[in-house]
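Asker: Sequence first, then the predicted structure:
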Amino acid sequence: MARKDLISFSSDEDGEIQGDPNKSDRPLAGITPNRRSSSPVGGIAKTLGSLSSQMDRASELERQLLEGQKVVELDPSQIDDSFVRDRLEADPEVERDFVQQIDEHGQLVPILVRPNPAQKGRMQVAFGHRRLRAARSLNRKVKAVVRELNDEQLVVLQGQENSARTNLSYIERALFAARLEDQKFKRNVIISALKVDRAAVSKMIKLIRELPVELIVAIGAAPGTGRRKWMELAELAKLVDWKPLREMLSADNIAVLTSDERFEFVLRSAKKAIKPKKPKMVVQHVEHVPVTIRSTKSGTTFTVNGAKAPGFDEFLKAQLNSLYADYMKERGE
């Protein structure tokens, strides 16, 4: 199914939301960027532009989706989360700040929900999960627009709204892609939801299949960590027992670190846990001579059987200078 059949707003050839030159520049109360590391992020995150551009796109996306729709107030207890989770556990401090802003300024931007197809009389959120959590925390009703959406439309809107508003980290996007595939969505739907090409989606899903999800969850979103670093960890996880690494993350002094710091801790620990391979050794026995020769890339050892040839070792020592001179002479040196 083509993307234009999944969603009601127009798109250009690259899949970006068409902007409205007359759109409002109103601020979005309660919408603030996460407090994330200033370190470079992965390649996908870098392509999404500045924060102000993201918020503009998010505002325009929501304006097009919600314009002309009736805004109603719903009891948060009657709204279920999306059937596909797109984020790892949120930073508690960021969540508290978000709830405080909603409490002080109110909810100016409604969330988008649909009638829950699995349970009559209940709703299911398409986007606005953080605003929904804030309303639950504040024990107040949430402003929402209700639309009929099928599963494909919901996940595409969910993914695109997240990309436009606050970037998911690389590993969150990869998990979202893998979860969509687990839900039997076709690749073209996953591509539309994440707004990346087919090759990028394949790499995301491959990573999740190779790296233990329990370890990913324990590390967290790691917004400053891109694909190459995660692929490096996935390769190391094949060589070491990752369960002790997972257990180490629960230690008090590690749990308080940022998710990017936890990632680096796991990466360093995995590298240290790799046992160096013993050099391959070739053992030779010389016929009629009580000597065993052991050879590796780094050198050769001659072992004399003292029981069979007592004193032969001392004889060889005495002949070493003469033997080495013959060796050098043969080499022309």
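Answerer: Received, thanks. Residues are numbered from 1 along each chain as shown.
Asker: switch to C-alpha atoms for all contacts and neighbour counts from now on
Answerer: Will do.
Asker: so where's the longest helix in the protein?
Answerer: Assignment by DSSP state H gives helix 312-330 as the longest helix of the chain.
Asker: residues in contact with the nearest residue to Ala234 once chain neighbours are set aside?
Answerer: In space, Ala234 comes closest to Leu211 once its chain neighbours are excluded; the distance is 5.1 Å by Cα to Cα, 6 or more residues apart in numbering. In this structure, Leu211 makes contact with 233-234, 237, judged by Cα atoms under 8 Å, 6 or more residues apart in numbering.
Asker: Name the residues of the longest helix of the chain that come out as buried.
Answerer: Asp313 (16 or more other Cα atoms under 10 Å).
Asker: do stretch 151-158 as well
Answerer: Under the neighbour-count criterion of 16+ other Cα under 10 Å, stretch 151-158 has 152-158 buried.
Asker: Put together CSV for those residues, with secondary structure on each row.
Answerer: Formatted as CSV, these follow (DSSP: H, G, I helix; E, B strand; the rest coil):
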residue, secondary structure
Glu152, helix
Gln153, helix
Leu154, helix
Val155, helix
Val156, helix
Leu157, helix
Gln158, helix
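Asker: mind putting those residues in a markdown table, distance to His129 included?
Answerer: Listed next are these as a markdown table, based on distance: Cα to Cα, whole Å:
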| residue | distance to His129 |
| --- | --- |
| Glu152 | 18 |
| Gln153 | 16 |
| Leu154 | 13 |
| Val155 | 13 |
| Val156 | 15 |
| Leu157 | 12 |
| Gln158 | 9 |
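Asker: Look at Ser269 and say how many residues are nearby.
Answerer: 17 (other Cα atoms under 10 Å).
Asker: contacts for the helix or strand in which it is found?
Answerer: Secondary structure assignment for Ser269, by DSSP states H and E: helix 259-273. With contacts defined as Cα under 8 Å, 6+ apart, helix 259-273 is touched by 219-225, 233, 236-237, 240, 242, 245, 249, 254-255.
Asker: Ok, stretch 162-182 next?
Answerer: For stretch 162-182, contacts defined as Cα under 8 Å, 6+ apart pick out 33-34, 42, 44-45, 48, 51, 54-55, 57-58, 61, 84-88, 127, 187, 190, 194, 201, 204-205, 207-208, 216, 221-227, 230.
Asker: take the one below as the second:
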Amino acid sequence: MKRKQLLKDLLAAGPAAEAPPPESPTPEAVGRRIPSGAVRAMGLDLSRLQEEARRAERLEQEMRNGQAVLEIDPASVDPSFAEDRIARTSDAEYRRLVESIAAAGQQVPILLRPHPDSAGRYQVAYGHRRLAAAAELGIPVRAIIRPLTDAELVIAQGKENAERRNLSFIERAIFAAELEAKGFDRATLHAALAAHPAEMTRYLAVARAIPRWLVRAIGPAPRAGRPRWMALAEAVSAQGALEVAARLAEQPDFRAAPSDARFGLVLAALRQVAPEPAAPALPAVPQGLSFIHIEELEEGTRFTILNSAPSGLAAFLLGRLVELVGEFEARRDGGEG
């Protein structure tokens, strides 16, 4: 009976109704879904990798633009191919620099370029003394790395020297001679040293006349100045002058003296070998220039323009004095302009 009753009940209920489809989860329910630990860790790793990739891209862009300041092992950095300073680490100022970096760190970064001939190495445009100080202290050097041509490197080198600690006359002369020997044109030399043509001629004339060993023996002599270095350049040409200078440079008292004192000792010794020549006699005043009076005095030569001179002549001559002196010095130093 039970079986018959069950069949009857099924027939009375009709066809079986299909089960309703499961409800789709709402967005809120999806948002509340908690991922497993492995999935969450993978998401964090991907985010970190993306951030590191973006950081690396920014760093690479900054390096290309010369904006990033990096810490570089001093052992991987080579000096500039163009010598400028005669003594970079033998003066009291360098010792003060080392002490300052040791106490407060390196505040101003140096400028490097990727070494053109050695992969993985760098070359200094400027900052040789800070590089030496970092190497001495055993710490990385803070540097900006920028791709530079040879010309851009020496111009940056010269500009930094002029703005931070200017070179002495002989250091500038040696720097100019180094650049000329490397084949740089005069325009690059003028830009690197911010020098006009007549001054560049003097630099090169002095650098050619005085042997490098004598320059190094004397040192930068910052107080000597252009006229005295030019006098020394003339004095070394006398017969036997270099032998006298070499003997002097070997003396312990000479080596112990400051650079400016060493310069004075050499110049005085060479003037004994070749006394200064007497000044040439002034040419006679040409006919028609009777309105200019010339007289020799103990302290020099006096030119006087008389009242009988044509109107405006005095102003005209004064306006030409600088040009005439520059032309005279250029001709005297070798005729280059």
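Answerer: Okay, I see it. This is a predicted model, so every value here is computed, not measured.
Asker: before we move on, back to that, how close does the residue nearest to Ala234 of structure 1 get to Glu181 of structure 1?
Answerer: Noted for Leu211 of structure 1: a distance of 16 Å to Glu181 of structure 1, by Cα to Cα, to the nearest Å.
Asker: can you tell me what part of structure 2 stretch 165-182 of structure 1 aligns to?
Answerer: The aligned range for stretch 165-182 of structure 1 in structure 2 is 164-181, by TM-score structural alignment.
Asker: Next, the buried residues of that stretch.
Answerer: Applying 16+ other Cα under 10 Å to stretch 164-181 of structure 2 flags 167-180 as buried.
Asker: Would you state the strands of the stretch 151-300 of structure 2 in chain order?
Answerer: 292-297, 300-305 (DSSP state E, counting those that start in this stretch).
Asker: Which one of those lies nearest to Pro275 of structure 2?
Answerer: The closest of the strands of the stretch 151-300 of structure 2 to Pro275 of structure 2 is strand 300-305. By Cα to Cα, the value is 19.1 Å.
Asker: Which part of structure 1 matches whatever helix or strand comes next after that closest one?
Answerer: From strand 300-305 of structure 2 onward toward the C-terminus, using DSSP H and E, the following helix or strand is helix 313-332. Under TM-score structural alignment, helix 313-332 of structure 2 has no counterpart anywhere in structure 1.
Asker: I'd like the distance between Gly66 of structure 2 and Ala176 of structure 2.
Answerer: Following Cα to Cα, the distance that separates Gly66 of structure 2 from Ala176 of structure 2 is 27 Å.
Asker: Next: Glu62 of structure 2.
Answerer: 32 Å.
Asker: go on, Gly264 of structure 2?
Answerer: 24 Å.
Asker: on that earlier part again, which of the contacts of helix 259-273 of structure 1 fall in helices?
Answerer: Counting by DSSP H, those contribute 219, 233, 236-237, 242, 245, 254-255 to helices.
Asker: Buried ones among the residues you listed?
Answerer: Here, 16+ other Cα under 10 Å leaves 219, 233, 236-237, 242, 245 buried among those.
Asker: Just flag the most distant two among those.
Answerer: Between any two of those (Cα to Cα), the greatest distance is 15.3 Å, for Ile219 and Leu236.
Asker: Could you verify my assumption that Val99 of structure 1 touches Arg136?
Answerer: No: contact between Val99 of structure 1 and Arg136 fails when scored by Cα atoms under 8 Å: they sit 9.7 Å apart.
Asker: between those two, who's got more neighbours?
Answerer: Taking neighbours as other Cα under 10 Å, Val99 of structure 1 and Arg136 compare with Val99 leading, 21 against 16.
Asker: And what about that one, helix, strand or coil?
Answerer: Val99 of structure 1 is classified as helix under three-state DSSP.
Asker: give the contact list for it.
Answerer: Applying Cα under 8 Å, 6+ apart, the residues near Val99 of structure 1 are 30, 134-135, 137-138.
Asker: now, among those residues, which is nearest to Gln284 of structure 1?
Answerer: Gln284 of structure 1 has its nearest neighbour among the contacts of Val99 of structure 1 in Ala134, at 73.9 Å by Cα to Cα.
Asker: what's the span of stretch 238-253 of structure 1 from first residue to last?
Answerer: 26 Å.
Asker: any idea how far the most centrally placed residue in structure 2 is from Gly127 of structure 2?
Answerer: Note on structure 2: the residue nearest the mean C-alpha position is Gln157, at 2.0 Å, using Cα atoms, centre = their mean. Distance of Gln157 of structure 2 to Gly127 of structure 2, given as Cα to Cα: 9 Å.
Asker: repeat for Tyr94 of structure 2
Answerer: For Tyr94 of structure 2, the distance to Gly127 of structure 2 (Cα to Cα) stands at 12 Å.
Asker: for structure 2, what's the longest helix?
Answerer: helix 37-65.
Asker: What span of structure 1 is the helix or strand just after it aligned with?
Answerer: Per DSSP H and E, the first helix or strand lying C-terminal to helix 37-65 of structure 2 is strand 69-72. Matched against structure 1 by TM-score structural alignment, strand 69-72 of structure 2 falls on residues 71-74.
Asker: returning to what we had before: with distance to Gly120 of structure 2 and mean neighbour count added, can I get the strands of the stretch 151-300 of structure 2 in TSV?
Answerer: Shown next, in TSV, are the strands of the stretch 151-300 of structure 2 (distance: least, Cα to Cα, whole Å; neighbours: other Cα atoms under 10 Å):
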stretch	distance to Gly120 of structure 2	mean neighbour count
strand 292-297	67	12
strand 300-305	61	11
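Asker: Those: which one's closest to Val141 of structure 2?
Answerer: Closest to Val141 of structure 2 of the strands of the stretch 151-300 of structure 2 is strand 300-305 (Cα to Cα; 54.6 Å).
Asker: Report all helices and strands that the closest one contacts.
Answerer: strand 292-297 (3 or more Cα pairs under 8 Å, 6 or more residues apart in numbering; DSSP states H and E).
Asker: residues touching the closest residue in space to Gln153 of structure 1 that isn't next to it in sequence, list them.
Answerer: Counting by Cα to Cα, 6+ apart, Gln153 of structure 1 lies nearest to Leu6, which is 5.2 Å off, once chain neighbours are set aside. Going by Cα under 8 Å, 6+ apart, Leu6 of structure 1 touches 152-153, 156.
Asker: Could you pull out the helices in the stretch 1-150 of structure 2 for me?
Answerer: For the stretch 1-150 of structure 2, the helices defined by DSSP state H, counting those that start in this stretch cover 2-13, 27-31, 37-65, 92-104, 128-137, 150-164.
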